[in-house]
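Enquirer: Got a predicted model here, sequence first, then my questions.
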Amino acid sequence: MNNNTNYIGKPVNRVDGYAKVTGGAKYAADHHARGLCYGVVVSAGIAKGKILHIDTTEAMQLEGVFKIFTHENVSGLAWFNHSYKDMDAPPGKHFRYLQTDTITYSQQPVALVVAETFELARYAASLVKVTYKADAHVTNLTGNLDQARPPKGKKSGFKKPSSRGHFDKAFTAAPVTLDATYFHGAEHHNPMEMHATTVLYYKNGSITVYDKTQGILNTQSYVKSVFGLSGRKVKALSPFVGGAFGSGLRPQYQLFMAVLASLELKRSVKVMLTRQQMFSLGFRPITQQSLSIGSMEDGSLQAIKHEAVSGTSQFEDYVENIVNWSGMLYHCKNVKQSYQLVSLDTYTPLDMRAPGAVTGMFGLECAMDELAYKLNIDPLELRYINYSVEDGSMKKPYSSKALRDCYQQAAERFGWSQRNPEPRSMKNGHLLTGWGMATGMWDAMTVPARAKATFTADGRLTVGSATADIGTGTYTIMTQIAAETLGLPMDNVTFQLGDASLPYAYLEGGSATAASVGTAVQKACMQVRERLLDLAKDIPDSPFKGLSVAQVSFADGMMFMTETPANFIHLKDIMTLTDTGEINVTSTPLPNVFKQMKYAKNTHAAVFVEVQVDEELGAVKVTRVVSAVAAGRILNPKTARSQIMGGIVWGISGALHEESVLDHQFGRFINHNYAEYHIPVNLDINDIDVIFVEEQDDVVNPMGIKGVGEIGQVGVAAAIANAIYHATGKRIRELPITLDKLL
């Protein structure tokens, strides 16, 4: 028996690739309907205060303008009387648009202009005149650290920092100590596809909502809750997403605006935000963190203190696991952790690729590099010295941890042993070369997910779950899992997602989708296998009578006896001979909680970076990156490598380019466009080498999947900062590292 249906672990091309490159993939703003009208949002021009008056007279005089929605004419919505929480909501009061005359942050939506064309709606929006009474606002984190306080409530996934041992005593006694403070401002997601919602309205009062989202069930739940609609009235779809990186986890305000206008006007409505308005949706929080580390002269860590203060909005407490990594990664008995917030007059920050880890590991891994130089120990050797086989905070062994292999393989590939440790020692003319490294770490999470599978008499399999594909390759890897599990050609398998009518799936984020939905897909297909075997047993003179599902295998569209492969039957023949039209199953995989509770579950990476710094101009170029990643079973090396490469590119971007400039005089991000919010272009990105380190894990989930969406970015900024120090002898502790900080 030649098995040509082994797909898991193979670099299969994206099954949705053709549709995307030919324009067949329809995104949220690509949908149209007869009589479709357009909405344009008017944004607040102050950061804090009151709306005294909104003059819509001139705009409403334009022919083709249907209505202008403001707080003065929007009332009676269900959420005005009931609390609402979306799946990714932090503690606090969910912001309710067009409810009040109070301005809470700059660019807060204050009106929606709806007209028969986009151009007309945009022009009419420019004619809406808003008069404000401005109040004093606070947007400066570092100028208000005295207002720092502990977070209130709990956000999903947030782990309260825990301390252990006696930090003060151990730090005082340590012969070598380090104190350092690190800072980064806001960083915005800026996916290529802007947030958009198209609502199709039908005569019976039902609507179909096409939304840019990372959780279509979250979209549907939001619309039902806010507008008091039943599930039968709201069909929610999001089959394609042009990047999100966390910005699509929560329902954004274009969804509210489009549904509001559609239900009121009884028309189909489209609302798409501008690039400028994308800067009003949330961001990686402004954060200052301080680290104090004490060690023995041999490099063994004796004490770690990691404190962080982040900005949040006035109405919600957004939290991240920033300081926690310092108590987990290295062996140290005395750890002190503190995490506080300062309420600012901005919108609530938002989860952004590897939230908390990108920030916290930047501080920790830069501090470890600084300590290595103080000790005159190789930075890689310092990490070996303090390598831990258990999570120090939870006192649990790791379900798997191949970080040592990551260090070894990446260092060898990079040529780390050839490094001259002396700063400014590797010089070629006016170019200074520097080498740096850092560790990456992220959670290996699983979240609730279900999947359905339908196998039909023509030999085709359709599998579905209400998850998302934000460009990560979900369509492809789920198709691979389903095809291999049932032994079918991939062309015979269709995976469906982005439809709220499909079985439950949590938000697509946290690197949890492959493990969670993948497990559900595999289980659904295993249930189809069981049904096929049961049917085969009913065929007269069947050789499969008395066999269990463990005694049969599936490949090449056939079921056969594992011990005697010559005894086989085509799956289509099973359906035909038993007069079965289709098999339908829905799976609900349950994790082995008692087994998982005994372990810490994480992904790990080792990042090595080479930079060149122009001594005269201060310009930095990342010339080489080698990243070795241990993330359990890799379902598709091609799509997984793309994920790691994307994370590395973003790590370079965050380290050297991205800076949301918050003008405290106006309380507004003033460089809210692609021209002034700098991101890398092709010439900024050079050699990137990704290594997947083999790692077996039977604890995280039955397939041993950990996920790779976040881990690629963690540690990259720290490795770059460390390489820049090696090149220049200048220690920069604030991101991004721009040339003015080096000159």
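Expert: Thanks, I have it.
Enquirer: drop to CA atoms for contacts and neighbour counts, all remaining ones
Expert: Noted.
Enquirer: Can you list the buried residues in stretch 62-82?
Expert: The neighbour-count check on stretch 62-82 (16 or more other CA atoms under 10 Å) flags 65-71, 78-79 as buried.
Enquirer: Pasting the second one now:
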Amino acid sequence: MSQTIATPPTVRLDSDVVGRPISRPDGPAKVSGSATYAAEFNVPDLWYGYVVSSPIAKGKITKIDTAPVLALPGVKQIFSHENVPTLAWFDRAYKDDVAPGGSPFRPLHDAEILFSQQPVALIIAETFELARYAASILRVEYEVAEHNTDLEKSRGEAFDAPKGKTGFLPPPKPKGDADKAYAEAPHKIQGEYTHHAQHHNPMEMFATTVEWLGDGKKLKIYDKTQGAPNVQQYIAKIFGLSKEEARVISKFTGGGFGSGLRPQHQVFLAVLASLELEHSVRVSLTRSQMFSLGHRPHTIQDIKVSADDQGYLQSLEHNAFAETSQFEDETETVVNWSGILYKTPNSKFDYKLAKLDVDTPADMRAPGAATGSFAIESAIDELSYEAKVDPLQFRLLNYTYEDPTENKPFSSKRLIDCYHEGAARFGWDQRSPEPRSMRDGNMLVGWGMASGCWDASMQKAAAKATLKADGTLTVNSATNDQGAGTYVIMTQMAAQTLGLPMEKVQFNLGDTEYPTAPLQGGSWTANSVGAAVKNACQEVGKKLLKLAQKMDNSPLDGLDFENVQFVNGLIRANEDISKSVAIKDVLQASGEDKIEADGKAGPNPINLQKYSMHSHNASFVEVKVDEDLGTIHVTRVVNAVAAGRIMNPKTARSQVLGGTVWGISMALMEEAYLDNVQGRYMNHNYAEYHIPVNADIHKIDVIFVEEEDDIASPIGVKGVGEIGMLGVAAAVANAVYHATGKRVRELPLTIDKLL
């Protein structure tokens, strides 16, 4: 076995700001309310749209009685399948960047109803209140057809997930004879692990404000999204617009978690109405309607795993069965993580889908991995008890330094350090191994742990840097910030690259007039856009050096770019820092009013072929369970993360805190109740779709294990958005077993499952 050792961190210079816990420059705007979101732009003479949703899950519209509504003073139009013009959209060729296989849903295309809460009409009125009232009295008649929304009853209709969807990896190829090894092993467990649909619930609901500019078809589109360029491409193709005619802006996003990766139907409806009426229009969705925009799919997993008397794995079988819609084949990478985390001589994996009468599921924080890690980490915990080996020791015994699924070395892997540092901080060595053996008064105390693994991937990204004669630097990229801290870490990267103080740097994002950037998702923004920002600033630096060398008696004459450093507003020689020139003096001497440069970045195809690249974490959880009532309290969590170079420990910690809270939420609370008779989610609101409040969350300790990986990305970053959530739900369930002796394999872990 061999372990790839990451390049050690470079020596910190006085002007280094990357790696420091610097506050967000956008923070004051957010807390003061001056940050403007998609539904808050004050566009003159604005009309408002309200979406009418289907009450049935399957069937077709037979009649829409529009006359009484159109007679209301101030109602401008009702759009439905009866009057929507023919669009490029309807040839089924145009998809967004993250669309799965199949045909994307096309709002108001025809009379067919494909899922409950499907938009069936859009009412445009002079005020939001009037549009909402008009929607309440619009009469739509339906012919109801028999529907199926029950995954459990659809096992006989399972089919292999289609290959080819971006981001989906087919299950690993089998190794050895898993069935024989399982049958012969002295210690074995088999279990079915389930969670039902879970819904994104960002604070900001989806909305689009379209400003009609009155110049041909020119529009300015303010949209709630995780990627303005993706929305622009989607809108431009559907409506036959140029990029100049469809400018998309998204400066602030009030949470997305994957729900904003795909353009949602309100942006299509708002643009449609604006173009048809030649007027500015805003369409906002309600909280209830947010439950019709994709979800983490209901998934059933079956795991068979075995070990020898020493605790070494002998076999691993991991199968998953998930839902998709009737019109798209939504796929997730669910079972692969088991094979990446653990070495075993015998393994086999499978992943299947069933088509239901629901809207297409969607990527939701750590898609696939959050589902898969709950199952495998619960199963590994069960097997450790069966083999009478401490759960942490069991994982250490089966640790792998290479990716068994691809037979590649990891670009870096510090999971073993996550185990050791997390266990030491948590006090794992004080754990009493027997279930129900630890108490605090009437509370049963349980300690559990679990692991996580997520891809460290890069995407193509671009940025533009402009250094002005007054010494200020502006960097633009069309990337997004849904709350992860993009504004601050890109400002840090730009400031450090050119050795400027933070207050002299401004980073702008979320506008399709800026250089293109990928969707904010997959934990790839920091490394992808960060590398592009660095490259753009370095190109400015190269131009600066050339100008500095033209100055009279330049102390930098003859030096290559690699032989100088940009520190504290100076360009100085590496070998003799007394040889320096102030950046502001270079600009003044040159007579240039500004220096501009573009930068691009993308994945290294050679590294992709040679290495397996992932971030890792280990979660340690303490729960206290009331012995009489069965109520569960997560009282303490330690989450140790190895995610490459941490650009800003403050914002990165916030990401891991948020992921940890979501893992607790997934374990104990989140579940959409699907009434299969109605084919509808019944708890589509904040009152009944339970998520944590302050009283549910106690001490969370975040550890960043030192790791820098120049193979995974040229700036050593892997990303933290996804990894902080992984393993947490399983660690909670494992802690509950340790506390109570009751193993629960279905999430959420509610009181009734302990009684």
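Expert: Now that the structure is in, tell me what you want to look at. These figures come from a predicted structure and were not determined experimentally.
Enquirer: Closest one to Leu52 of structure 1 out of the buried residues of stretch 62-82 of structure 1, please.
Expert: His71 (11.6 Å; CA to CA).
Enquirer: Which secondary structure state does the closest one sit in?
Expert: coil (DSSP: H, G, I helix; E, B strand; the rest coil).
Enquirer: Which residue of structure 2 is paired with it in the alignment?
Expert: Applying TM-score structural alignment, one finds that His71 of structure 1 aligns to His81 in structure 2.
Enquirer: so can I have TSV of the buried residues of stretch 62-82 of structure 1 showing distance to Ala236 of structure 1?
Expert: As requested, the buried residues of stretch 62-82 of structure 1 are exported to TSV (distance: CA to CA, whole Å):
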residue	distance to Ala236 of structure 1
Val65	27
Phe66	25
Lys67	25
Ile68	25
Phe69	23
Thr70	25
His71	26
Ala78	19
Trp79	19
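Enquirer: so where do the helices sit in the stretch 401-550 of structure 1?
Expert: All helices of the stretch 401-550 of structure 1, identified by DSSP state H, counting those that start in this stretch, fall at 403-414, 474-486, 513-537.
Enquirer: Most distant residue from the centre of structure 1?
Expert: Here the centre of structure 1 is the reference, and by CA atoms, centre = their mean the most remote residue is Asp541, at 53.5 Å.
Enquirer: Alignment lookup: it to structure 2.
Expert: Pairing criterion TM-score structural alignment: the partner of Asp541 of structure 1 within structure 2 is identified as Asn553.
Enquirer: Just give me the match in structure 2 for Ala402 of structure 1.
Expert: So Ala402 of structure 1 corresponds to Arg414, using TM-score structural alignment.
Enquirer: residues touching its match, list them.
Expert: 616, 642, 705, 707 (CA atoms under 8 Å, 6 or more residues apart in numbering).
Enquirer: What is the equivalent residue in structure 1 for the first one?
Expert: So that's His616 of structure 2. Match for His616 of structure 2 (TM-score structural alignment): His604.
Enquirer: that's a strand at that match, yeah?
Expert: Yes - per three-state DSSP, His604 of structure 1 lies within a strand segment.
Enquirer: close enough to count as contact, it and Thr439?
Expert: Yes - His604 of structure 1 lies in contact with Thr439 (CA atoms under 8 Å); the separation is 7.4 Å.
Enquirer: and among the helices of the stretch 401-550 of structure 1, the most buried is which?
Expert: Comparing those by mean neighbour count (mean count of other CA atoms under 10 Å), helix 474-486 ranks first with a mean of 26.
Enquirer: I'd like to know which elements that one is packed against.
Expert: Secondary-structure packing of helix 474-486 of structure 1 (3 or more CA pairs under 8 Å, 6 or more residues apart in numbering; DSSP states H and E): strand 493-496, helix 513-537, strand 552-555.
Enquirer: ok, back up a step: okay, the helices of the stretch 401-550 of structure 1 in TSV with distance to His672 of structure 1 next?
Expert: Compiled in TSV, the helices of the stretch 401-550 of structure 1 are given as follows (distance: least, CA to CA, whole Å):
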stretch	distance to His672 of structure 1
helix 403-414	37
helix 474-486	31
helix 513-537	31
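Enquirer: Specify the stretch among these that is closest to Val269 of structure 1.
Expert: Comparing these by CA to CA, helix 474-486 comes nearest, at 28.6 Å.
Enquirer: Just tell me the aligned range of that closest one in structure 2.
Expert: Taken onto structure 2 by TM-score structural alignment, helix 474-486 of structure 1 occupies residues 486-498 there.
Enquirer: So Glu119 of structure 1 versus Ala372 of structure 1, what's the distance?
Expert: Look at Glu119 of structure 1 and Ala372 of structure 1: by CA to CA, to the nearest Å, they are 59 Å apart.
Enquirer: So if I had to pick from the two, which one is more boxed in?
Expert: A direct count of neighbours by other CA atoms under 10 Å for Glu119 of structure 1 and Ala372 places Ala372 higher, at 18 against 12.
Enquirer: what residue of structure 1 takes the place of Glu382 of structure 2?
Expert: Glu382 of structure 2 maps onto Glu370 in structure 1, by TM-score structural alignment.
Enquirer: Then its match would be within a helix, right?
Expert: Yes - counting by three-state DSSP, Glu370 of structure 1 is located in a helix.
Enquirer: if we can go back for a sec, out of the helices of the stretch 401-550 of structure 1, nearest to Lys452 of structure 1?
Expert: helix 513-537 (6.1 Å).
Enquirer: about what we covered before: got the contact list for the match of Glu382 of structure 2?
Expert: With CA under 8 Å, 6+ apart, Glu370 of structure 1 has these contacts: Leu178.
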